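Undergrad: attaching a predicted model along with its sequence, questions to come.
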Amino acid sequence: MDASFANGLAATYDTPFYAYDLSAVACRTQELMASLPEGARLFHSFKANPLPPVAEEIRLGGAQAEITSLGELHAARLAGHDLTQALYGGPGKKAAEIAAALNAGVRWFSCESWQDLKRLSEAATAAQTEVQILLRVNPAEAPDARLAMTGVESQFGFDESLLTDPEARAKVRQPGICLRGVHVYFGTQVASVGALTANTRRALETAVRLEAALDFECTVINAGGGFPWPYANNAPVPALKGLREELTTLWQASPLYPKAQLWFEAGRYLCAAAGTLVTRVLDVKPSRTRTFVVLDTGIHHLGGMAGLGRIPRSAVTFQNLSRSHAGEMTADIVGPLCTPLDSLARGLKLPVVEAGDLLAVPNVGAYGLTASLVAFLSHPAPVEISYREGEMEQVWRWRSGHQQLFPAEIPY
């Protein structure tokens, strides 16, 4: 991120703040769309970043919305999405939540269990409509992924054995339900073209088996994704060269081609590179054999999925936007929270920093603010700024804090 631009934003909005380069979002979206087979559909996983201007840029690049909450549904609406084309998933959907999604226009759902199917059927019947269902499946075969979500014992999806049981044919035929296909999401940060191709092959093979077992016409295979990108550091970016050719060959060899559509999901690949967290050094404190650099940000802003060990604490990159130093120091990088868990890096070698310096953490446009402990210690959420070619476009802030609902609302 350009230092003068960052310093100007810091002077106006204070620190910490997230800044998202919309040109980078557009570029990554175009790259990924070009790496998929012709005719494949791409869905933006809002869990990675639901900020409306980021989501809008991804939509303009051709992706649909993959959402898992009414908050994400609201963000998708703000980003201009046609909710009739959105996919609503998640392993725990409340009846009221399903009804609200139907009322908003959502018609496609990823179904994760028999209880989920029952709730979807009841909600569709009550709304006098029909919902399009993908059965999310947990295949027996283990995936190639850094964080496996299926292919292991998991809360996600039906174990495949439940769906190949002869009784499943009748159980999937419920009022208001139109079974359209299969959804398999193996995991995140799938490290290579070969692994991405292998996981897609497994998804297609699973769909073929279930089409026969459940006696339905499979017209959609959601093969998930897991497209990788570095997190909070300047590690080499992944290369997807050859992925389109590999996936096209695989897809065209499937008995489901060309009667079905092939879908993919992506989050971090689309928006991680666009995001920078800008923070200020509050203190540099020696303590016996260690030095602590205290920032005005921490795991409440960059929690890496709740801050419970998901951040690679020895591999965070900090760029000093205030000065250029030839020297180097080793320090623990910590935040302002009252817990020793508030650590972004330990024993990190970095250019010498001083109190007041402005630092930037790259590649945090995915699983940044909304994957963090935003409410802990009740600090205000940092502003989120979208920009393009050095020009600020929009400024947003995540709303937080208690509001009394009973016996009466109190003004803020």
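TA: Here it is on my side, so go on. Residues are numbered from 1 along each chain as shown.

Undergrad: please make it C-alpha for all contacts and neighbour counts, starting now.
TA: Will do.

Undergrad: and the lengthiest strand in the chain, what does it pack against?
TA: Longest strand in the chain by number of residues (criterion: DSSP state E): strand 275-287. Using 3 or more CA pairs under 8 Å, 6 or more residues apart in numbering; DSSP states H and E, the elements in contact with strand 275-287 are strand 17-21, strand 290-295, strand 358-361.

Undergrad: do you know which of the ones you listed lies nearest Arg180?
TA: strand 17-21 (36.3 Å; CA to CA).

Undergrad: nearest to Gln319, of the helices and strands packed on strand 275-287?
TA: strand 358-361 (5.0 Å).

Undergrad: list the buried residues for the closest one?
TA: 358-361 (16 or more other CA atoms under 10 Å).

Undergrad: before we move on, what about stretch 4-11?
TA: For stretch 4-11, by 16+ other CA under 10 Å, it's 6-7, 9-10.

Undergrad: can you lay out the helices and strands packed on strand 275-287 as JSON lines showing distance to Glu72?
TA: What follows is the helices and strands packed on strand 275-287, written out as JSON lines (distance: least, CA to CA, whole Å):
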{"stretch": "strand 17-21", "distance to Glu72": "18"}
{"stretch": "strand 290-295", "distance to Glu72": "30"}
{"stretch": "strand 358-361", "distance to Glu72": "25"}
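
Undergrad: pick the most buried one from those strands.
TA: strand 17-21 (a mean of 25; mean count of other CA atoms under 10 Å).

Undergrad: next secondary structure after that one?
TA: Sequence-wise, the next helix or strand downstream of strand 17-21 (DSSP states H and E) is helix 22-34.

Undergrad: what residues sit buried inside that following helix?
TA: 22-30, 32-33.

Undergrad: tell me what angle it forms with strand 275-287.
TA: 120 degrees (axes from the mean of the first three to the mean of the last three CA atoms, to 10 degrees).

Undergrad: next helix or strand past helix 22-34?
TA: strand 41-45.

Undergrad: residues in contact with that next one?
TA: Contact partners of strand 41-45, identified using CA atoms under 8 Å, 6 or more residues apart in numbering, comprise 33, 55, 58-59, 62-67, 261-267, 270.

Undergrad: the longest helix seen in the chain: what's the following helix or strand?
TA: Counting by DSSP state H, the longest helix found in the chain is helix 193-214. For helix 193-214, the following helix or strand on the C-terminal side (DSSP H and E) is strand 220-222.

Undergrad: ok, and for that next one, which residues are buried?
TA: Those would be 220-222, for strand 220-222 by 16+ other CA under 10 Å.

Undergrad: comparison target, given below:
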Amino acid sequence: MKDRLSSKVQQLKPSGIRRFFDLAASMDDVISLGVGEPDFVTSWAVREASILSLERGYTSYTANAGLLELRREIEKYMQESFSVSYRSTDEIIVTVGASQALDLAMRAIINPGEEVIVVEPNFVSYSPLIELAGGKAVAIGTTEETEFKLQPEQIEQVITNNTKALLLCSPNNPTGSSLTKKELEAIAEIVRAHDLLVIADEIYAELTYDDTFTSIASLEGMKERTIIVSGFSKGFAMTGWRLGYLCAPKEIAEAMLKIHQYTMMCAPTMAQYGAIEALKNGKQDVEEMRKSYRRRRNYMVKSLNEMGLNCHLPGGAFYVFPSIKHTNLSSEQFAEQLLLEERVAVVPGNVFGKGGEGHIRCSYASSMESLEEAMKRISRFVHARQ
């Protein structure tokens, strides 16, 4: 049977995160710091808007690009929140989560053999999606010494005649690092000089804590070469709704829409009505979540550093990425032994690329009570090995 499968798919490695989730699910009294989703329930107003759409019988397909009302709200939201202008009529597409948006972006721009620069550590789906689109992922490693931030000169070192785009995630999953406007301007200068495209994964844009979020598309000469990938999962606590969106120049958006038409038709109708409410009236809910995450972030970083796991203060998202190198355990050994001995689930850093080895990803999208107990257990585990 194996010889009937696509060789490209056979070569893909399964998600490294899934193994630990499956193991944790089979055990009792586990505190999970591994899940990359908010612990908040979607606001009642958003749920009510979706329920109302069902009661009114709005159960048909929408336009392929999504409800025009929703696209208008996204246009307004992007302009008011991030100073980025994309037209609702032909430059915005509503997708089935940000994951589908990433897939559409890759397939729309990559020709066989073309290269996309990815910044490690990075979200586990980036390289597989590039490869499935026929491209080649070229990794740039970042380190804790620079708080896992991409350095502009690193881009110059890997650019070839086949380089098509730079895939940038800020705030970053798994490190939480967030690039400042000044840092993005230095990166944009190189992108323009080499006529590259940028795929900007901005799914954590709402969850920036110490600086104002800057979209690279807002910088001079960047909108026309940037595809923004975002959605409602993280900032609006709507993971299960599977609703994302793309903002891109008209020609690229049209190409992505063709793929979307043949593969998904449209995003779920009732979820789109919920998202309209989220954009119109959900800013206060987002702000309350952001404040809570900031408190949890500060607590976790302080606790981890006190127990000897060096950890920088992330600028966004809801992850910390502490070093476990001094324990002399690999990332996988640390994560597996911690789970078995102390019933705390974290994600080994190596699943996010080679640069992640020697680190673990811990999500602080859990209650303070759970985080406090998890820190006690991790501290006990670490001190037992000193």
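TA: Cool, the structure landed. This one's a predicted model, so the numbers in the text were calculated from it and none came from an experiment.

Undergrad: TM between them?
TA: Here the TM-score for the pair of chains, by TM-score structural alignment, normalised by the length of the second structure, is 0.32; 201 aligned residues with a CA RMSD of 6.7 Å.

Undergrad: hang on, the earlier thing: now do the longest strand of the first structure against strand 17-21, angle only.
TA: Going by the same axes, to 10 degrees, strand 275-287 of the first structure makes 140 degrees with strand 17-21.

Undergrad: sorry, back to before: identify whichever of the helices and strands packed on strand 275-287 of the first structure lies nearest to Gly181 of the first structure.
TA: Here strand 17-21 is closest among those (CA to CA), at 35.1 Å.

Undergrad: excluding its backbone neighbours, what's nearest Ala213 of the first structure?
TA: In this structure, Ala213 of the first structure finds its nearest non-sequential neighbour in Thr164, 5.4 Å apart by CA to CA, 6 or more residues apart in numbering.

Undergrad: check contacts around Arg290 of the first structure.
TA: The neighbours of Arg290 of the first structure, taking CA under 8 Å, 6+ apart as the test, are 331-332.

Undergrad: which of the helices and strands packed on strand 275-287 of the first structure sits closest to Leu348 of the first structure?
TA: That would be strand 290-295 among these, by CA to CA, at 10.1 Å.

Undergrad: helix or strand next in line after that closest one, which one?
TA: Assigned by DSSP H and E, the successor of strand 290-295 of the first structure is strand 319-320.

Undergrad: still on that earlier bit, just the buried residues of stretch 4-11 of the first structure: which are in helices?
TA: 6-7, 9-10.

Undergrad: so how many other residues sit close to Glu288 of the second structure?
TA: Neighbours of Glu288 of the second structure under the rule other CA atoms under 10 Å: 10.

Undergrad: how about it, secondary structure?
TA: When classified by DSSP: H, G, I helix; E, B strand; the rest coil, Glu288 of the second structure comes out as helix.

Undergrad: how far away is it from Thr163 of the second structure?
TA: Separation of Glu288 of the second structure from Thr163 of the second structure (CA to CA, to the nearest Å): 41 Å.

Undergrad: quick one on the thing from earlier: buried stuff in the longest strand of the first structure?
TA: Those would be 275-284, for strand 275-287 of the first structure by 16+ other CA under 10 Å.

Undergrad: tilt between that strand and strand 290-295?
TA: Going by the same axes, to 10 degrees, strand 275-287 of the first structure makes 140 degrees with strand 290-295.

Undergrad: so how do I select the buried members of the contacts of strand 41-45 of the first structure in ChimeraX?
TA: For the buried members of the contacts of strand 41-45 of the first structure, the matching ChimeraX selection, counting by 16+ other CA under 10 Å, is:
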select :33,55,58,59,62,63,64,65,66,67,261,262,263,264,265,266,267,270
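
Undergrad: narrow the contacts of strand 41-45 of the first structure to those in strands?
TA: 64-67, 261-266.

Undergrad: ok, Arg295 of the second structure - how many residues close by?
TA: 13.

Undergrad: look up which helix or strand it falls in, please.
TA: Applying DSSP H and E, one finds Arg295 of the second structure within helix 283-306.

Undergrad: which helices and strands does that helix pack with?
TA: Going by 3+ CA pairs under 8 Å, 6+ apart, helix 283-306 of the second structure lies up against strand 319-320, helix 368-383.

Undergrad: can you rerun that using 7 Å?
TA: Of the remaining helices and strands, none touches helix 283-306 of the second structure by 3 or more CA pairs under 7 Å, 6 or more residues apart in numbering; DSSP states H and E.

Undergrad: pull out the buried positions in the particular helix or strand that has Arg244 of the first structure in it.
TA: Assigned by DSSP H and E, Arg244 of the first structure belongs to helix 243-252. Neighbour counts over helix 243-252 of the first structure (16+ other CA under 10 Å) mark 243-244, 246-248, 250-251 as buried.

Undergrad: just the angle between that helix and strand 261-266, please?
TA: Using the same axes, to 10 degrees: helix 243-252 of the first structure against strand 261-266 is 140 degrees.

Undergrad: and the next helix or strand past the strand or helix carrying Ser127 of the second structure?
TA: Assigning secondary structure by DSSP H and E places Ser127 of the second structure in helix 126-132. Next helix or strand after helix 126-132 of the second structure toward the C-terminus (DSSP H and E): strand 136-141.

Undergrad: packing partners for that following strand?
TA: strand 115-120, helix 126-132.

Undergrad: contact partners for the nearest residue to Met270 of the second structure once chain neighbours are set aside?
TA: Of all residues not flanking Met270 of the second structure in the chain, Ser50 sits nearest, at 5.1 Å (CA to CA, 6+ apart). For Ser50 of the second structure, the contacting residues are 270-271, 273-274, by CA atoms under 7 Å, 6 or more residues apart in numbering.

Undergrad: who wins for most neighbours among the residues you listed?
TA: Gly274 (26 neighbours).
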